[in-house]
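# Structure for the following, please:
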Amino acid sequence: AEALRTALATVRSLRSRVEELNRKQGEPVAVTGIGVRLPGGIGSPTELDEALAQGSDMVGELGRVRWDHDALHDPDPEAVGRTHMRHAALVDDVDRFDARFFGISPREAAHIDPQQRLLLEVAWEAFEDAGVPAERLAGSGTGVYVGANSSDYLSMQLARPETVDLYSVVGGTNCIIANRLSYQLDLRGPSMAVDTACSSSLVAVHLAVQSLRSGECDAAVAAGVNLLLSPASSVAHSKGLPLSPDGRCKTFDAAADGYVRGEGVVAVVLKRLSDAISDGDRVYAVIRGTAVNQDGRTNGLTAPSGRAQRECIT
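Alright, predicted model coming up:
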């Protein structure tokens, strides 16, 4: 009888553990902090809300903001070495960075991709927004997941071999972008850059959610970053990819004739909802589910598939 009672107690304990694991695997994830640097001078969640409510248009003509657009523009998208792109949504002051605040020397800062620099600032602001001071982060198992697709800045540096040094490689390679944030803030959880092209930041969020649910980390920052610093990628995009000639996406409209390139840096702090409630955190939103798939063999490597996207969200 005693052995039976012991066995039943063990079964109940194991069943309870299984139920707890199942609960955690599907537990909602809370967004507790947000940092943004977006076109139109948007630098806070409040400013983003206001811009959306007003229907503000942040797309403008390129002019000479990034490069001499007139010298490279041609209405013919197939013109060699030229682009028909005339518009973009650009972030202000991407060349500014408070290197001293992060303890980075002026020499190293000059070689660091502005994408890495802005990520440091925006992630810091996201943690501040979440009410988490930097000293509490140091040594924690916080995870870092950053969606980053390209580095125009590295290409620009490599085009001038006489100026290249170790700082150029470390400062311009996307594989370092998440690691730099982990290093600067002494974060010891998973740290990785994610490159899945246009979906990079969404996949970064997906991986962060998976990590939180599995118990791999108790807090995470998921981010996405993109800056247009060189005309080369825009010239390449003109050759076969549908860039809108008038700078308007016209989503789901019969008149849609392409997309518009844009910039931005966004970071969100994520925690399991139960932990956020227990800690008294402000909760902006709740993520209840994420999913990732691939189109497989469709009508083109870069062509989107409506079927695959339906399968992903259902």
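
# all contacts plus neighbour counts: C-alpha atoms, from now on.
Fine.

# Looks like Val29 contacts Leu270 (just checking).
Yes - the pair Val29 / Leu270 is scored as a contact, 6.5 Å apart, by Cα atoms under 8 Å.

# the more surrounded of the two?
The neighbour count for Val29 versus Leu270, taken as other Cα atoms under 10 Å, is higher for Leu270 (30 against 25).

# in the protein, which spans are strands?
29-37, 60-61, 87-88, 143-148, 191-194, 219-226, 264-272, 285-287 (DSSP state E).

# rewinding a little: list residues touching both of Val29 and Leu270?
Contact criterion Cα atoms under 8 Å, 6 or more residues apart in numbering; residues bridging Val29 and Leu270 by contacting each: Val209.

# Relative to Asn149, how far out is the nearest residue to His111 once chain neighbours are set aside?
Computed as Cα to Cα, 6 or more residues apart in numbering, the closest residue to His111 that is not its neighbour in sequence is Ser168, at 5.0 Å. Using Cα to Cα, to the nearest Å, Ser168 is found at 18 Å from Asn149.

# Kindly tell me how buried Arg248 is, as a neighbour count.
18.

# thought it was touching Gly262?
No - with contacts defined as Cα under 8 Å, Arg248 does not count as touching Gly262, sitting 11.5 Å away.

# the longest helix in the chain is where?
For the chain, the helix reaching the highest residue count under DSSP state H is reported as helix 2-25.

# mind listing what's buried in it?
Within helix 2-25, the residues that qualify as buried by neighbour count (16 or more other Cα atoms under 10 Å) are 24-25.

# Pull the contacting residues for Cys217.
So, once contact is read as Cα under 8 Å, 6+ apart, Cys217 ends up touching 141-143, 189-190, 211.

# Take the residues you listed and lay them out in JSON lines including neighbour count and distance to Asn293.
Output for these, formatted as JSON lines (neighbours: other Cα atoms under 10 Å; distance: Cα to Cα, whole Å):
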{"residue": "Gly141", "neighbour count": "18", "distance to Asn293": "28"}
{"residue": "Thr142", "neighbour count": "25", "distance to Asn293": "26"}
{"residue": "Gly143", "neighbour count": "26", "distance to Asn293": "23"}
{"residue": "Gly189", "neighbour count": "19", "distance to Asn293": "25"}
{"residue": "Pro190", "neighbour count": "18", "distance to Asn293": "22"}
{"residue": "Ser211", "neighbour count": "19", "distance to Asn293": "18"}
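
# To check against the first, give me the structure of this:
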Amino acid sequence: VLFAGGIHDERSAAMAVAAAAPLAERGARIGVLMGTAYLFTEEAVAAGAVTPRFQRAALECADTVLLHTAPGHATRCADTPYARTFEETRQRLARGGTEPREMWEELERLNLGRLRIASKGLRRGESAELEAVDEERQYADGLFMLGQAATLRGGTTTVAALHGQVTEGATRLLERRAAELAAADAGERACGPAADPLDVAIVGMACAYPGAPDLAAFWAQVLAGRDAVTEVPAERWDPALYYDTDPARAGERTPSRWGGFLDPVPFDALAHGIPPSSLAGIEPVQLLALEISARALRDAGYGKQREFDRSRTSVVFGAEAGTELAGAYGLRALHPAYLGELPPALDEQLPRLTEDSFPGILANVIAGRVANRLDLGGANCTVDAACASSLAALDLACRQLRDGDSDMVLCGGADVHNGINDYLLFASVRALSPGGRCRPFDSAADGIALGEGVGALVLKRLADAERDGDRVYAVIKAVGASSDGRSLGLTAPRPEGQRRALERAYARAGVSPSEVGLVEAHGTGTVVGDSTELGVLSAVFTEAGAGVGSCALGSVKSQLGHTKCAAGLAGLIKAARAVHTGVRPPTLHIDRPNPAWQAETSPFAFDTEARPWAVPVERRIAGVSAFGFGGTNYHAVLAGYAGAQEPEQGREDWPAELFCFRGEDRRAAGRAMARLAARLEENDAAGRPWALRDLAAEACAGGS
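Here you go, the predicted model:
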């Protein structure tokens, strides 16, 4: 068996040895073929195999190209003037409609004698005799045939030295590498798992959360410290029927009539290839996930104008089943068994099953519809880890990239479970705040306010993102996961489980908690949950040597409510924007911190307003937690990207803009103002799709 192609030094020969080992054990005789490597030997020039100019071309070679003459016929050579002439000729013939066979013959004739010019400096003259050419003509007209290995060598050698490299040198390299691996394995057994960062780039983001219909509005809301929790809208459920503060009725009634609710999100069904007549049979969470996923791809620069390998793009969403639409179908199906035939009024009100209904309520179709409508051919699945679902989706998405199964992943979290059934379920476990506010890490915290939302990320391997010139918001270094194991109950947090998730995340990231400047906590505002999480975080960070008050601690739930399956991603998007912009966002409703926090000793501080994160971007490191019922714990570690261009400002839109008007006279300027007033009315009527800055730019650009 002969191995050929790229063998030129110790490492390449060692790779061939490793590949050949199973064959050698079975008695096969192994050999190698080398070509390009010999071009760098002194003997190649001394013996006249090639001229000095050919060897210099090999030494100067920074890249190679393939010259295609016919299907299956290609020649690899240095990227020289002749190589470019060949390609221009090939394209000209193709554009001119030359028959394939005629084109192949002409390209072969063009190549004829070019290798002799390059290697010997000889060409056949008009008299058919060989004649010498000068080095300038040799380089311009010659075909310098060599392999890609030429780009990896930078100096000449001898045949003896080359043979030593690929024999004894390869053996020494393998022995040295085996010793290093053995030492590393011994160290790992002694010291625990070695750092193995994921290095997954976040190249696109999109979201819709309470009070924030898009990514820019979400970040602006976070920085402004606005609380989006409101009283329940009348169209969702009726507080007069279900609101009651009597603890004895918890589960039959709800002690809270507040929450974070999504504003209407525009959705163009036809643009997504969905017949409008089908919408009534599709759970809105599927449509929201599709819309936000499409936005995330556009944010990453992969809209309709930029091609990418859709067959290797996966979709992973965190979500749960049990939608309001499914409940309505269930009521229609079960009513006759319990109460007889449906009354006409109820029969008219409840939805009827159609061919769209079954897929329209399935949780797995949240991801499936995204993959279907966006024509993505990688894996697609929906994962349910309760309130940790979106970080569980992140974990699976990163594994898809790490294992090489996907080149891009759309990772999302979606939750619109803010119906009355959800309120009653949370009320039954005494989790809701009677005051209607999430107050994470405040001594007056008394429970959660429910929220809803959808978020999506576009993820790529960092090396691929760098290669493709993608904008990188942040780099995911690791995701740590754990279970609580056996404990007193399925809904109570357990410190040991949370600690395991944190320790695994930071060990894999190769990051000490003492380096972290921001923690976006699970932080639900429940008494037991907050004190448990704060105690675990404080212990882990203090043991790592974190300085007093060195890390900002907060929770976006203080502004949105608990968005459940979408909560982890809300925190991750907040942390990624903080890392990217260099702004540490505030956390709300902390008047008197939880007693588990001590200002004199705690590694954490609570920022009540946005502050500069004045460290180099690569040192902006954040941790994000999400925990779910059933004892599931996730913690993600992300860091700034050193190659990122610093944003000019911390937010994309400002609450005020300067409007400038110009005209030949006062009347012309007045007409410009009138046009702006009409445009503002149009913008308000359409839900403000145009940013204030764009309207200001339009006004400034307009003349009389």
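
# Got a TM-score for the pair?
Put the two chains on top of each other and the TM-score (TM-score structural alignment, normalised by the length of structure 1) is 0.89; 309 aligned residues with a Cα RMSD of 2.8 Å.

# just the helices in the stretch 201-350 of structure 2 please.
For the stretch 201-350 of structure 2, helices defined by DSSP state H, counting those that start in this stretch occupy the ranges 215-224, 239-242, 284-299, 324-339, 344-349.

# would CSV of those with distance to Arg666 of structure 2 be doable?
Supplementary listing: the helices of the stretch 201-350 of structure 2 in CSV, determined by distance: least, Cα to Cα, whole Å:
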stretch, distance to Arg666 of structure 2
helix 215-224, 36
helix 239-242, 55
helix 284-299, 41
helix 324-339, 58
helix 344-349, 59
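
# Which of these sits closest to Thr69 of structure 2?
Ranking the helices of the stretch 201-350 of structure 2 by their distance to Thr69 of structure 2 (criterion: Cα to Cα) puts helix 284-299 first, at 38.5 Å.

# For stretch 179-199 of structure 2, buried residues please.
The neighbour-count check on stretch 179-199 of structure 2 (16+ other Cα under 10 Å) flags 195, 197-199 as buried.

# Next: stretch 206-226 of structure 1.
Neighbour counts using 16+ other Cα under 10 Å place 206-214, 216-226 of stretch 206-226 of structure 1 among the buried residues.

# Can you tell me the number of residues neighbouring Ala280 of structure 2?
Around Ala280 of structure 2 there are 15 other residues, counting by other Cα under 10 Å.

# Can you find the partner of it in structure 1?
Per TM-score structural alignment, the equivalent position to Ala280 of structure 2 in structure 1 is Ala110.

# quick one: contacts for Leu287 of structure 2?
If a contact means Cα under 8 Å, 6+ apart, then Leu287 of structure 2 has Phe267 as its contacts.

# let's see 10 Å
Applying Cα atoms under 10 Å, 6 or more residues apart in numbering, we find Leu287 of structure 2 in contact with 265, 267-269, 272, 274, 279, 293, 360, 366, 369-370.

# Reformat the residues you listed as CSV; add distance to Ala4 of structure 2 and neighbour count.
What follows is those, written out as CSV (distance: Cα to Cα, whole Å; neighbours: other Cα atoms under 10 Å):
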residue, distance to Ala4 of structure 2, neighbour count
Val265, 59, 14
Phe267, 56, 13
Asp268, 56, 12
Ala269, 55, 15
His272, 50, 16
Ile274, 53, 13
Leu279, 59, 15
Ser293, 46, 29
Gly360, 55, 25
Ile366, 49, 33
Arg369, 47, 19
Val370, 45, 27
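
# TSV for the strands of structure 1, including distance to Glu20 of structure 1?
Putting the strands of structure 1 into TSV (distance: least, Cα to Cα, whole Å) gives the following:
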stretch	distance to Glu20 of structure 1
strand 29-37	16
strand 60-61	51
strand 87-88	48
strand 143-148	22
strand 191-194	26
strand 219-226	19
strand 264-272	14
strand 285-287	19
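
# Let me know the closest of the buried residues of stretch 179-199 of structure 2 to Ala385 of structure 2.
Ala385 of structure 2 lies nearest to Leu198 out of the buried residues of stretch 179-199 of structure 2, by Cα to Cα, at 21.4 Å.

# ok, the closest one touching Val479?
Yes - here Leu198 of structure 2 lies in contact with Val479, judged by Cα atoms under 10 Å, at a distance of 8.3 Å.

# shared neighbours, those two?
Shared contacts of Leu198 of structure 2 and Val479 (Cα under 10 Å, 6+ apart): 398-399, 508-509, 637-638.

# In TSV: the residues you listed, plus distance to Glu25 of structure 2.
Putting the shared contacts of Leu198 and Val479 of structure 2 into TSV (distance: Cα to Cα, whole Å) gives the following:
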residue	distance to Glu25 of structure 2
Cys398	38
Arg399	35
Arg508	37
Ala509	39
Val637	45
Leu638	46
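
# ok, now which ones touch the aligned partner of Arg399 of structure 2 in structure 1?
Under the alignment by TM-score structural alignment, Arg399 of structure 2 pairs with Gln210 in structure 1. With contact taken as Cα under 10 Å, 6+ apart, Gln210 of structure 1 is in contact with 25-27, 29, 204, 216-217, 289-291.

# And Ala291 of structure 1, by the same measure?
With contact set as Cα under 10 Å, 6+ apart, Ala291 of structure 1 has these partners: 202-203, 206-207, 210, 311-314.

# Likewise for Glu50 of structure 1?
Residues counted as contacts of Glu50 of structure 1 (Cα under 10 Å, 6+ apart) are 42, 56.

# what do you get for Ser305 of structure 1?
Under the criterion of Cα under 10 Å, 6+ apart, the contact list for Ser305 of structure 1 reads 294-299.

# With Leu410 of structure 2 instead?
Applying Cα under 10 Å, 6+ apart to Leu410 of structure 2 gives the contacts 204-205, 293-294, 296-297, 313-317, 367, 370-371, 376, 380, 393-394, 397, 456-460.

# again, but for Arg437 of structure 2
Residues counted as contacts of Arg437 of structure 2 (Cα under 10 Å, 6+ apart) are 227, 229-230, 256, 258-260, 445-450, 525, 557-561, 589.

# Selecting buried members of these in ChimeraX, what would you type?
The command below creates a ChimeraX selection of those among the contacts of Arg437 of structure 2 that count as buried (16+ other Cα under 10 Å):
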select :227,229,230,256,258,259,260,445,446,447,448,449,450,525,557,558,559,560,561,589
